[in-house]
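K.L.:
sequence? don't have it. structure:
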């Protein structure tokens, strides 16, 4: 019987254990023999559970047990999770994780350690939860050069925006609903400020372009400033507002990467992705657009992706998956200044000023003194400069890209 371990017994960790119990027969058929979760690492007391005897509080028990071949790291963060992951890999144990923060910030280092010790570091669950995206990029789409990856990467913000769009709920009230429903944490900052989506688009860019995209260097804008007024204006322009993570390859091999709310035309497939669902559009130079859709979070959905990585490690023991990217020394991240977009602008001021400063393609006045414009394509730098000009004689209340 093969032995495994789980580090962390929160939502995802308990889900991983449940998947191994629930689908034990199927797992045994896939791997060729039964797989037992021998240890669960957590400092809290779970002795009342039917498998309470499997809990340990000392990581070295897992590290030093030669029977344990694969470990799930579902602790989160970059402190103990980083240290324990590194030590597991150095001890010759493969590690599978849903920890997007750790993969985005230390992934290249952990992948190198895994290579040095002939084991795997796998992280399918770190980007789309239960949505397959990492493995398809590495295998099914491996013959493609990736031109663009664009998607709704955070279910919490998508739920909030869906409530605003369809039910006229304010941002503040929609956030409270998300928290009551368990979609948002007590501290929702990572979601609503875009940091969660930023880590995910960095991982996808790392994989697509072969070098590290540091989340601290990637432009990241959340949804806290979006109002029902913007939602209504977007609807009149035939669009909906979505928080988008996007990376775009340029001709010289560099790439843009950023997170920001966008107006999405209603005939775009991403516009119909609602509630806690996520969708990722990958454009390859051979395939064109391919879309991956599903619940981007959730206990069993995410746990199934972690467990699948663990089975992959066991089924192909002794054979490494070819996953690797650089340390960021290629400096592939291109400044957003030159990225061109059409823009949505909500402005309070004189019409003549707005039409003089911006290449206005359509203009409406939904309320007295308020002007809503859709512009032609401008670079980020051009838009920033023109907003400064407009703010010197009026007030730009909102400016968002149109996809």
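P.N.:
Good, I have the coordinates. Computed from a predicted structure; not experimentally measured.

K.L.:
drop to CA atoms for contacts and neighbour counts, all remaining ones
P.N.:
Noted.

K.L.:
mind checking how far residue 306 is from residue 96?
P.N.:
6 Å (Cα to Cα, to the nearest Å).

K.L.:
what residues are shared contacts of these two?
P.N.:
72, 123 (Cα atoms under 8 Å, 6 or more residues apart in numbering).

K.L.:
can you map out the strands along the stretch 201-350 of the chain?
P.N.:
With strands called from DSSP state E, counting those that start in this stretch, the stretch 201-350 of the chain shows them at 219-220, 239-249, 255-265, 277-284, 288-295, 340-348.

K.L.:
would JSON lines of these with mean neighbour count be doable?
P.N.:
Listed next are the strands of the stretch 201-350 of the chain as JSON lines, based on neighbours: other Cα atoms under 10 Å:
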{"stretch": "strand 219-220", "mean neighbour count": "18"}
{"stretch": "strand 239-249", "mean neighbour count": "25"}
{"stretch": "strand 255-265", "mean neighbour count": "24"}
{"stretch": "strand 277-284", "mean neighbour count": "23"}
{"stretch": "strand 288-295", "mean neighbour count": "16"}
{"stretch": "strand 340-348", "mean neighbour count": "21"}
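
K.L.:
ok, structure two:
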């Protein structure tokens, strides 16, 4: 333990929220005061915490710190830094904007806020010379935003692809390794605290989409908002989908993918992805997160670790707090992320990748040729075509069925969707066409 130096300046910190992460941060600030002083060159003093219920008992935290006046807290003249950990978007935007407009630096873990209003808040911070740091908003304790913002800023990033939601990774991992169906795997995730009682934001991909917007904005120096991200979740996936993918020697993950297109546009999407078992992301199990980065000069980089939870997220918040405190003591602000390229966000229809389709057809001569012709008419090249299984036809249907699996070469999303629509109208098809996108085959 380092002895505090009385002559050091004092930096006064206010905090919004004191839940799982906030309580961890508050305890670290108060219990590690001397260490923080040694790291920052200043006394970091937590002076107030805004909460909904100031009377609630929070062990280990001085009750005198609590206030229910969040608006009054961010408007104070004697604060240097605000730590925002309450979540939400519109009401929180007002609080953060107020703090930044007064020159108070802000550390936040709020990905939804940044995905919706990141450009506006960064602009305010730039005008007033305040810092806005948010490492904890994406992938918990994994240091990914600062490498994109600082370490790799001299390089040209071409792709960021990753597992950025631990809940969905746990569910798909359970379905793959144990054969569980989706509902059972989700129940297990909820039982372990990986999934909320209402898991919609996770399983429908909204949480990952907000993080994808932040990653794309930093990687490609272009403002990307959450509503510009194509989003498809995992709630429609079945044990049969997992079984088919596993049979191919692949694994199924929910990925955030942000990449530059040949037209120098930015493609940003969240959806289930088939990965070959040789890809580094395929071996990420449980509730872990991992992010794979490709750049012109550095090549391929991988960042992996716990992506959620009180302690990992608090670690990222504290890292930002130390950086901001150092800047504050020196009277400077860190380099703000830039949006100088102003690239167009590409529509999903123009995205190109490989696709895997699985569907049931009448098991009789000529059907395979009819199915193949649907793709041929649109110029889609087929990499492999296989009959996966023979099935009994539905009640009253004398003809047996066969399950076909088709892997295409690279083609456009809009073209493959046209193929799916035509296949669904064919009399030889039974049930729905199952469509999955493929990455990592290059």
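P.N.:
Ah, there it is. Note that the structure is predicted; figures quoted are calculated from it, not measured.

K.L.:
hmm, back to that, just so I know, which of the strands of the stretch 201-350 of the first structure lies nearest residue 106 of the first structure?
P.N.:
For the strands of the stretch 201-350 of the first structure, the distance to residue 106 of the first structure is smallest for strand 255-265, at 18.2 Å, taking Cα to Cα.

K.L.:
can you name the residues of the second structure that the closest one overlays?
P.N.:
Aligning strand 255-265 of the first structure against the second structure (TM-score structural alignment) gives residues 266-276.

K.L.:
Mean deviation, the matching stretch versus the first structure?
P.N.:
Mean deviation of stretch 266-276 of the second structure relative to the first structure after superposition (mean Cα distance after the TM-score superposition for the first structure): 0.7 Å.

K.L.:
cool, and stretch 20-30 of the second structure?
P.N.:
Mean for stretch 20-30 of the second structure is 1.9 Å (mean Cα distance after the TM-score superposition for the first structure).

K.L.:
Under the alignment, what does residue 17 of the second structure map to in the first structure?
P.N.:
Match for residue 17 of the second structure (TM-score structural alignment): residue 8.

K.L.:
what's the closest non-adjacent residue to that match?
P.N.:
Nearest non-adjacent residue to residue 8 of the first structure, counting by Cα to Cα, 6 or more residues apart in numbering: residue 75, 4.6 Å away.

K.L.:
which parts of stretch 156-174 of the first structure are buried?
P.N.:
Neighbour counts over stretch 156-174 of the first structure (16 or more other Cα atoms under 10 Å) mark 156-165, 168-171, 174 as buried.

K.L.:
Looking at the residues you listed, spot the one nearest residue 42 of the first structure.
P.N.:
The closest of these, once distances to residue 42 of the first structure are taken by Cα to Cα, is residue 156, at 26.6 Å.

K.L.:
Would you confirm that the closest one contacts residue 183?
P.N.:
Yes - Residue 156 of the first structure is within contact range of residue 183, at 5.6 Å (criterion: Cα atoms under 8 Å).

K.L.:
in the stretch 51-200 of the second structure, which spans are strands?
P.N.:
According to DSSP E, counting those that start in this stretch, the strands that the stretch 51-200 of the second structure contains are 66-67, 81-84, 105-108, 132-133, 157-163.

K.L.:
Once aligned, what mean separation remains between the longest one and the first structure?
P.N.:
Strand 157-163 of the second structure: mean distance to aligned residues in the first structure after superposition is 0.6 Å, counting by mean Cα distance after the TM-score superposition for the first structure.

K.L.:
quick one: contacts of that strand?
P.N.:
For strand 157-163 of the second structure, contacts defined as Cα under 8 Å, 6+ apart pick out 169, 215-216, 219-220, 253-260, 281, 288-296.

K.L.:
what stretch of the first structure does that strand fall on?
P.N.:
Residues 146-152 of the first structure are matched to strand 157-163 of the second structure when aligned by TM-score structural alignment.
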